[in-house]
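[1] generate a structure from the sequence data that follows.
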Amino acid sequence: MEVLVMTLEGVALGSRIVVRHETGRVGPSGGPEMTDVIGHVQSVDDATVTILRRDGDCRTVELQTVVTWKPVPEPAPRRQRARSVSAEQLTRITSRGWPAIESVPLGDWELRAAGRFTGRANSVAAVGSPGVPFDEALTDVRDFYRQRAMPALVQVVVGSDQDSTFRAAGWTALEGYHGGAVVQVADLRQSYQADPAARVASVADDDWLANYGRVDDVPSARAVLEGPDLVRFVSIGTPAVAIGRVVVTDQWAGLSAVEVHPEHRRHGLARRIVETSLAWAVEHGADKAYLQTMRSNTAALALYEPYGFADHHDYVYLQDTGSAQQ
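    Below you'll find the predicted structure:
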């Protein structure tokens, strides 16, 4: 194991490897069950290695369970059109692009908390199965948020089985402007041009945050915004008068936080931010992109339409109005 750790420490982040490890279960032959994880190395330490698979799922493997590993070549380019990805898979990708400070799995579900900075980071991403009976899953969800003195919220795809099941259990839609969003997607091209006047930084500095305007808890906001490995913060002006955020998760780019100071709107700054963001994303391996915005935000929808963005699915937040904690 010591040799394995030393060898993995020498592998650059982003290298593609395959790891065979024991699952802790008994295999068909009576010996330990083993499975392979293949993907790009996201992090490695003395105890674990985290690998990003092609489908956007991150797997953390304990080194003490590893039987063998080896580098593998990059696959031949294959392009899956953005519209062909399921809402369930895309929800997982968007969650990794906007990661909660606390993330606890419950089967396929993800229980998220981040100091109440945005609904996306403070709700259950309820896609797939919780792996336990629904009533038991509800108890786990309520306990998770009760322990953090937070309201229990779930994010569900509109029209999905989860949407119907939660509503049947008495959960109701969160009202107001931030009660849900439309997720739009686009296939990317290679011809975007980064604006030479735009700054592309790896951190959300005070100037950038001042333009975002939705930050009450700066440490929590920075932890979420800066959480992914491949994320950049784009700005124009000194001090900044236009900003945006772009993240790359495997082959997906996520655009968010495109804001222009009211006194500088209608001068094309938002398009310059988007163009620069997409150019950076393509350079870092993205061939598809997503964004999340309110259906009532007609200005944002008009901004992204020329780039080929089209509706993929809607999601809504449901609240536990029948629980005593509410």
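
[2] alpha carbons only for contacts and neighbour counts from here, please
    OK.

[3] list the contacts of Ala270.
    By CA atoms under 8 Å, 6 or more residues apart in numbering, the contact list for Ala270 reads 242-243, 258-260, 303.

[4] please give the structure of this sequence too, so both can be compared:
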Amino acid sequence: MEFTTGARLEVRITPADVGKRVSVRRLTGADDGAEKFTDTVGVLTSWDDGVVLVTRRTGETVRIAESTLVAGKVVPAAPARRRGPAASFRELTRVAARAWQPVEREALGEWELRASGGFTRRANSALPLGEPGMPLDEALGRVRRWYERRDLPAYIQTATGAEGTQELLCAELESRDWLREVTAQMRIGALAPLADGPRGADPASAHVRLERGVGEAWLRRYQRFEEPGPHVLSVLGGGPSVWFASVDGDDGVPAAIGRCVIDGRWAGFMAVEVDPGRRRQGLASTVMRALAGRALDEGASAAWLQVESDNDAARALYDGMGFTTHHLYHHFRAA
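    This is a model prediction of the structure:
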């Protein structure tokens, strides 16, 4: 609760505070004759025509009638509670982008337009890391036309929930009817405990094969595309130091797979998938442990991964491995 009982309530924010993190309280109704209030914490993204917009760390934008405000103040950034390595939003975003390198790219100011035949939004979206060098509406028109020429939907990848993230841009996109389709978590953690594995784990319980190239068997388990054309192989094989892991299964299809991209101090884990009939046997952990060991050998010390916010099973797995959420990222699609 940002406003304690007995404290003097007053609105100490103005439209000049747009872009700052705020805490506001508004009157939302009455219950049995008593006033009812709701608190909202987030970035003040707009204050126009009597309507206040606050974008929460989840990317959700809350519309508040100015007439219902009873209190408001600027608040400092949320204190870091993560146990993992120190990292900035910009550093992590660049590291993740290098792990999903597009087939084609073009600069638009400090935005990067990326295309890879539609394989994974992370390689088929505009990535803003600053200003586009022109008014926003003009930039959005350029983005739309760039993807239209490639017969692809226009996506923009944004982030919320950390210092320097893009709550203001999210609100601008929503006001122009861009649709937020996917929200995922960027998680980070220490690498060494991941390589050691959980207590009681048997590293020899499943043999993990590590290879530099992506093979046909690995692709049969991945199944995130219609046809594994050259664009798929290019994206999966791109990155500073890429490793593919697999555990033997039946009929030439691995029981479990994973991909790791090692980039300086960072090791990124992705494409960790397990045969539905072999789940809850520790295979995902075994694959990640083998990849983490290789990353340690190459000098990495920190780990990152991305998981969609509604994937409860994966989030629980990564919770147990010590990963914590650094920020959220979203893909907005042109309406």
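
[5] tm score of chain vs chain?
    A TM-score of 0.68 describes the superposed chains when it is computed by TM-score structural alignment, normalised by the length of the first structure; 237 aligned residues with a CA RMSD of 1.9 Å.

[6] could you save the contacts of Ala270 of the first structure as a markdown table and add columns showing neighbour count, distance to Ile236 of the first structure and secondary structure?
    What follows is the contacts of Ala270 of the first structure, written out as a markdown table (neighbours: other CA atoms under 10 Å; distance: CA to CA, whole Å; DSSP: H, G, I helix; E, B strand; the rest coil):
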| residue | neighbour count | distance to Ile236 of the first structure | secondary structure |
| --- | --- | --- | --- |
| Ala242 | 26 | 5 | strand |
| Ile243 | 30 | 7 | strand |
| Val258 | 21 | 11 | strand |
| Glu259 | 21 | 11 | strand |
| Val260 | 23 | 9 | strand |
| Leu303 | 14 | 17 | helix |
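
[7] what about the strands in the stretch 101-250 of the second structure?
    Shown for the stretch 101-250 of the second structure, the strands assigned by DSSP state E, counting those that start in this stretch span residues 104-108, 111-115, 126-128, 155-160, 179-190, 208-211, 242-247.

[8] now these as TSV including distance to Arg224 of the second structure?
    Compiled in TSV, the strands of the stretch 101-250 of the second structure are given as follows (distance: least, CA to CA, whole Å):
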stretch	distance to Arg224 of the second structure
strand 104-108	20
strand 111-115	17
strand 126-128	21
strand 155-160	18
strand 179-190	16
strand 208-211	20
strand 242-247	15
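
[9] just name the most buried of those strands.
    Of all these, strand 155-160 has the most neighbours on average by mean count of other CA atoms under 10 Å, namely a mean of 26.

[10] from the chain's centroid, how far away is that one?
    9 Å (CA atoms, centre = their mean, to the nearest Å).

[11] now do it against strand 111-115, angle only.
    Angle, strand 155-160 of the second structure to strand 111-115, by axes from the mean of the first three to the mean of the last three CA atoms, to 10 degrees: 130 degrees.

[12] how about Glu136 of the first structure, what's its partner in the second structure?
    In the second structure, the residue paired with Glu136 of the first structure is Glu138, using TM-score structural alignment.

[13] no, scratch that, I was asking about Gln319 of the first structure
    When the second structure is aligned by TM-score structural alignment, Gln319 of the first structure is paired with Arg333.

[14] give the contact list for the residue nearest to Gln184 of the first structure when sequence neighbours are not counted.
    Once flanking residues are discounted, Gln184 of the first structure sits nearest to Asp311: 4.4 Å by CA to CA, 6 or more residues apart in numbering. Applying CA under 8 Å, 6+ apart, we find Asp311 of the first structure in contact with 182-185.

[15] what is the nearest of those to Glu88 of the first structure?
    Minimum distance to Glu88 of the first structure across the contacts of Asp311 of the first structure is 12.0 Å, recorded for Val183 (CA to CA).

[16] Gly159 is in contact with Ala87 of the first structure, correct?
    No - assessed by CA atoms under 8 Å, Ala87 of the first structure is found out of contact with Gly159, at 10.9 Å.

[17] who has more neighbours, these two?
    Of the pair Ala87 of the first structure and Gly159, Ala87 is the one with more neighbours under other CA atoms under 10 Å, namely 20 against 12.
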